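Chemist: Predicted model and sequence follow; I will ask about them next.
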Amino acid sequence: MYQNTQHTFNSHDGIALFYQHWQRDRASDTDKKAIVMLHRGHEHSGRMAHLVEELQLAEFDFFAWDARGHGQSPGERGNAPSFSACVKDIQYFVQHIQDKYQIKAENIAVIGQSVGAVLAATWVHDYAPQIRALCLASPAFDIKLYVPFARAGLTALNKLRGNFFITSYVKAAMLTHDVERAQQYDNDPQIAKAISVRMLLGLYAAADRVVADAQNIFVPTQVLCSGSDFVVERKPQQQFYEKLPHPKKEWHVLEGFYHDTLGEKDRHLALEKIRRFILANFAESFQPPQLLDADKIGASCAIAEEISTPLPKNSIKHAFWQLTKANLKLGSKFSKGLKIGEQTGYDSGSTLDFVYRDQLESPNPIGKLIDWQYLQAIGWRGIRVRKQNLEVLLKKYAVNIQAQGKDLRILDIAAGHGRYILDAVANLQQPPASILLRDYSALNVEAGQQLIRQRQLEHLAQFQQGDAFDTASLAAIEPRPNLAVVSGLYELFADNTLLNQSLTGLAQAIPKGGYLIYTGQIWHPQQEFIARALTSHRQGQAWVMRLRSQAEIDALVEHAGFKKIDQCIDEFGIFTVSVAQRL
């Protein structure tokens, strides 16, 4: 029934990763459908090959990869640059399937097991692909290490020793009651029994984040839990499931099953559930998530409302946050970074320029120490990675435009001081025809104009004062930009009406085929700290962030007439940089 072929695809860093394709016999290639399978940690695509026939989904093509460092894919066994790099590998794998085999994302279902299930859940959360269904078998959100304080110890050792490897304690008899499959596990030379501590800690961090923020996964999801699992904990699996917002979700406990859920002796019980769930979702036409009004109703709205509500003045929490704010004001007398934040707002262009410079600029030792601690905050580290990702994507699509023989015309509608744009342009071999930077703040405009003069770019760059939410003003911009940037702006405003006004203006300004680079903030571990302790650039108001899921910001961009085609995210899972093309 199926023809099996083996291939490679080039991932985000140029590495060629191995995958298998099982193509169904069919009379027509119209409306093709696919199942993408992601294997357990330590294993490879061959360990999932039996599912192709056993799932009895004859109308689907099947694809299964060998994650980097596994099976026939390159890389040190059990290792990768980071867990987030493997998540991005999935993005490139699925995009490859879409492009090469002409299969739409909405006609794809994903099956992930154990570590593969965590990778799949993180990918769906961070990249918001519009796939039809997600089936997670025994997701390894929390691996049982059986040693007290093992995770804390591994974290400390990783800081002291750097990356090192841990050999899995898991024996084949702990995975499955299927004797033949257990013997195959023991004798398979492609199974990597060790995992790097970097990957293990990255898995834990991603799992914690995705379980806590599962309310931002908008895909029909089925979770299969093995009832006698010696390898992973059940509690976070159930917490994840309970937070999922999609009405089409299922939770199943398979009593007596060991961890290898899809390789168990009685796995037909699990496969029947997966088959029914997938077919039921494909029986109806695809419906993308409706998130244009997420600013008015939903989890992100409720959380922002909660952290902006004043605390009782006689409460311990109120006293704690008052003390925190007082400490920041005291620190600002020594630290240049805190002084800029207190004077102009911690979300201001001036603050961001300080963060981008990443220098200890205070004149005294105490201030330098405070500056160092301040600049090492996870949010500011993520901001600097966002800058790097923005520069990479700007260069990539600038070169694309110039390769077509077109003049490159860059626009940034809220550039702050413009440093990140000018840094990115400096890396282009061929300069753009024009750069137009705009910002609402006169202070930022003046600083940006000075930066342009310092870099002797007056002949091609100009900085103007302008409102990034004025539809008519944006639509009238000349020359019409074919590469527009909105970085760090939309995250500061909860109201989607403002974003619609801005995106509508940009859609009118950018010609067909032009690009929009936009940033998002999909999660933040310090959301309440920021709301309770830090001030905004808006007349000293509290800096309350309503975090938009990637699915929401993509929906707003698509509604305006664009289609997302590329994305990056930092390893912390906080800031995304995406590229959309004008339709």
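Modeler: Looks like it arrived, so ask away.
Chemist: contacts and neighbour counts: CA atoms only from here.
Modeler: Noted.
Chemist: Show the residue spans covered by the helices in the stretch 301-450 of the chain.
Modeler: Using DSSP state H, counting those that start in this stretch, the helices found in the stretch 301-450 of the chain span residues 316-331, 336-344, 349-357, 365-375, 378-403, 419-426, 442-454.
Chemist: Show me which residues of the fourth one are buried.
Modeler: Okay, so that is helix 365-375. Within helix 365-375, the residues scored as buried using 16 or more other C-alpha atoms under 10 Å are 367-368, 370-372, 374-375.
Chemist: related to what we said a few turns ago, now the helices of the stretch 301-450 of the chain as a markdown table including distance to K249?
Modeler: A markdown table is the format used below for the helices of the stretch 301-450 of the chain (distance: least, C-alpha to C-alpha, whole Å):
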| stretch | distance to K249 |
| --- | --- |
| helix 316-331 | 36 |
| helix 336-344 | 44 |
| helix 349-357 | 41 |
| helix 365-375 | 41 |
| helix 378-403 | 32 |
| helix 419-426 | 42 |
| helix 442-454 | 48 |
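Chemist: Show me which of these has the highest average neighbour count.
Modeler: Stretch with highest mean neighbour count among those: helix 336-344 (a mean of 22; mean count of other C-alpha atoms under 10 Å).
Chemist: dropping in the other structure now:
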Amino acid sequence: MTEHVVTGTHGAIAVREWPCPRPRCLVLVVHGYGEHAGRYGELAAVLTGYGAAVFAPDHRGHGRSAGERVVIEDFEDVVTDVHTVARLARSVHPDSGLPLFVIGHSMGGLIAARYAQRYGDTLAGLVLSGPVIGDWELPGRLLAMEEIPDVPVAPAALSRDPAVGAAYAADGLVWHGPMKRPTLEAFARTLRTVADGGGIGPLPVLWLHGDADRLVPLPGSRAGVERLAPDSTTVRIFPGARHEVFHETDRAEAFAEVTRFLDGVLASWDGPGPRCLRR
């Protein structure tokens, strides 16, 4: 792994790169709320083994990046930061014309969906894992309270694998405190923005979700995915899986779904642009 620092919209953004000597494609991994890119080393290993060069930022206020912890006042700025990381990836592989994919988990799914609305003509495909998109009720429920309760994410809600919860609880780069009002307000605004932002056309999308996800319930995400990409989405729902399908007991199946999706897109890749895929 190589580490970079880029200048984001509100300070330094730490970026991890998992290199691949002769990549077939570029992948941006967009992490979720309160965590950091370093939790995706196993996914990155699968992707680099497949032939992808992988880049993953710690968002503002997360991991090793600058900013008050877990405070995001405008997700549009985070989308812009992710685009800066895409430019970094292109600079590491100049003149390659490699297809670019974005994989977004949870809050990262919201960021990735908005990225596709803003920069979809630069993408070959989009992967959404347990995405915060559509009808997610938590921000409205917490914002209605006078004081936001200090209830951190329960490690057991992430995966049936107890080692995942233990590692999460012991991770000093993970935020274990309460959600913060500015971030909740930004969530609510961006959920509306994505809902009103229209579909992303023929861009291929893979949606992965656990049907036992209590943090981002399946029905709410379904509504958002269907609005975003009604005709170009491949869906895989994992029975019994909790929030983090890439850290679940059957994560090998989730990894296989991703590589099959990449295979399908790359087989018909014809360069960037609105009509990048042969139909």
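Modeler: Nice, thanks for sending it over. Note that this is a predicted model, so its numbers are computed, not measured.
Chemist: TM-score for the pair, please.
Modeler: For this chain pair, the superposition-based TM-score is 0.87 by TM-score structural alignment, normalised by the length of the second structure; 273 aligned residues with a C-alpha RMSD of 2.6 Å.
Chemist: quick one on the thing from earlier: so for T5 of the first structure, which of the helices of the stretch 301-450 of the first structure sits nearest?
Modeler: For those, proximity to T5 of the first structure was assessed by C-alpha to C-alpha; helix 378-403 is nearest, at 31.9 Å.
Chemist: Who are the packing partners of the closest one?
Modeler: Judged by 3 or more C-alpha pairs under 8 Å, 6 or more residues apart in numbering; DSSP states H and E, helix 378-403 of the first structure is in contact with helix 349-357, helix 419-426, strand 515-521, strand 562-569, strand 575-582.
Chemist: what angle sits between the last one and helix 378-403?
Modeler: What that stands for is strand 575-582 of the first structure. Relative orientation of strand 575-582 of the first structure versus helix 378-403 (axes from the mean of the first three to the mean of the last three C-alpha atoms, to 10 degrees): 30 degrees.
Chemist: can you check the third one too?
Modeler: The directions of strand 515-521 of the first structure and helix 378-403 differ by 170 degrees, with the same axes, to 10 degrees as the criterion.
Chemist: In the second structure, point out the residues matching the helix or strand that strand 515-521 of the first structure is followed by.
Modeler: The helix or strand immediately downstream of strand 515-521 of the first structure is helix 527-533, counting by DSSP states H and E. Using TM-score structural alignment, helix 527-533 of the first structure corresponds to no residues of the second structure.
Chemist: what do you get for stretch 110-125 of the first structure?
Modeler: Residue span in the second structure matched to stretch 110-125 of the first structure, by TM-score structural alignment: 102-117.
Chemist: still on that earlier bit, to A531 of the first structure, which of the helices of the stretch 301-450 of the first structure lies closest?
Modeler: Closest among these, once you apply C-alpha to C-alpha, is helix 316-331, at 9.9 Å.
Chemist: closest one to A194 of the first structure among the helices and strands packed on helix 378-403 of the first structure?
Modeler: Going by C-alpha to C-alpha, the one of these nearest A194 of the first structure is strand 562-569, 27.2 Å.
Chemist: burial measure for T183 of the second structure, as a count.
Modeler: Using other C-alpha atoms under 10 Å, T183 of the second structure has 18 neighbouring residues.
Chemist: Name the nearest residue to the residue most central in space within the first structure, ignoring sequence neighbours.
Modeler: The centroid of the first structure falls nearest to D126 when counting by C-alpha atoms, centre = their mean (2.9 Å). Using C-alpha to C-alpha, 6 or more residues apart in numbering and skipping the chain neighbours, the partner closest in space to D126 of the first structure is Q550 (6.4 Å).
Chemist: May I ask you to confirm that the one you found is in contact with Y518?
Modeler: No. Applying C-alpha atoms under 8 Å as the test, Q550 of the first structure and Y518 come out as separate, 11.1 Å apart.
Chemist: Using CSV, lay out the buried residues of helix 365-375 of the first structure together with distance to Q322 of the first structure.
Modeler: Formatted as CSV, the buried residues of helix 365-375 of the first structure follow (distance: C-alpha to C-alpha, whole Å):
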residue, distance to Q322 of the first structure
G367, 22
K368, 24
I370, 19
D371, 21
W372, 23
Y374, 19
L375, 22
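Chemist: that older thread, ok now do the residue nearest to D126 of the first structure, which residues does it touch?
Modeler: Q550 of the first structure makes contacts with 125-128, 520-522, 576, as judged by C-alpha atoms under 8 Å, 6 or more residues apart in numbering.
Chemist: Closest to N327 of the first structure out of those residues?
Modeler: Within the contacts of Q550 of the first structure, distances to N327 of the first structure taken as C-alpha to C-alpha reach their minimum at Q521, with 26.8 Å.
Chemist: give me the number of residues near the closest one?
Modeler: For Q521 of the first structure, the neighbour count with other C-alpha under 10 Å is 24.
Chemist: From what I see, it and V577 are in contact.
Modeler: No. Judged on C-alpha under 8 Å, Q521 of the first structure makes no contact with V577 at a distance of 9.1 Å.
Chemist: Sketch out the helices for the stretch 101-250 of the second structure, chain order is fine.
Modeler: 107-119, 138-143, 162-170, 181-196, 218-228.
Chemist: from these, which stretch is densest packed?
Modeler: Buried most deeply of the helices of the stretch 101-250 of the second structure, by mean count of other C-alpha under 10 Å, is helix 107-119, with a mean of 25.
Chemist: now the helices for the stretch 1-150 of the first structure?
Modeler: 51-54, 83-101, 115-127, 150-161.
Chemist: looking at these, which is closest to R40 of the first structure?
Modeler: Judged by C-alpha to C-alpha, the one of the helices of the stretch 1-150 of the first structure that comes nearest to R40 of the first structure is helix 115-127, at 5.2 Å.
Chemist: For that closest one, name the packing helices and strands.
Modeler: strand 34-38, helix 83-101, strand 108-113, strand 133-137, helix 197-212, helix 550-559.
Chemist: can you rerun that using 10 Å?
Modeler: Under the contact definition 3 or more C-alpha pairs under 10 Å, 6 or more residues apart in numbering; DSSP states H and E, helix 115-127 of the first structure sits against strand 34-38, helix 83-101, strand 108-113, strand 133-137, helix 197-212, helix 550-559, strand 562-569, strand 575-582.
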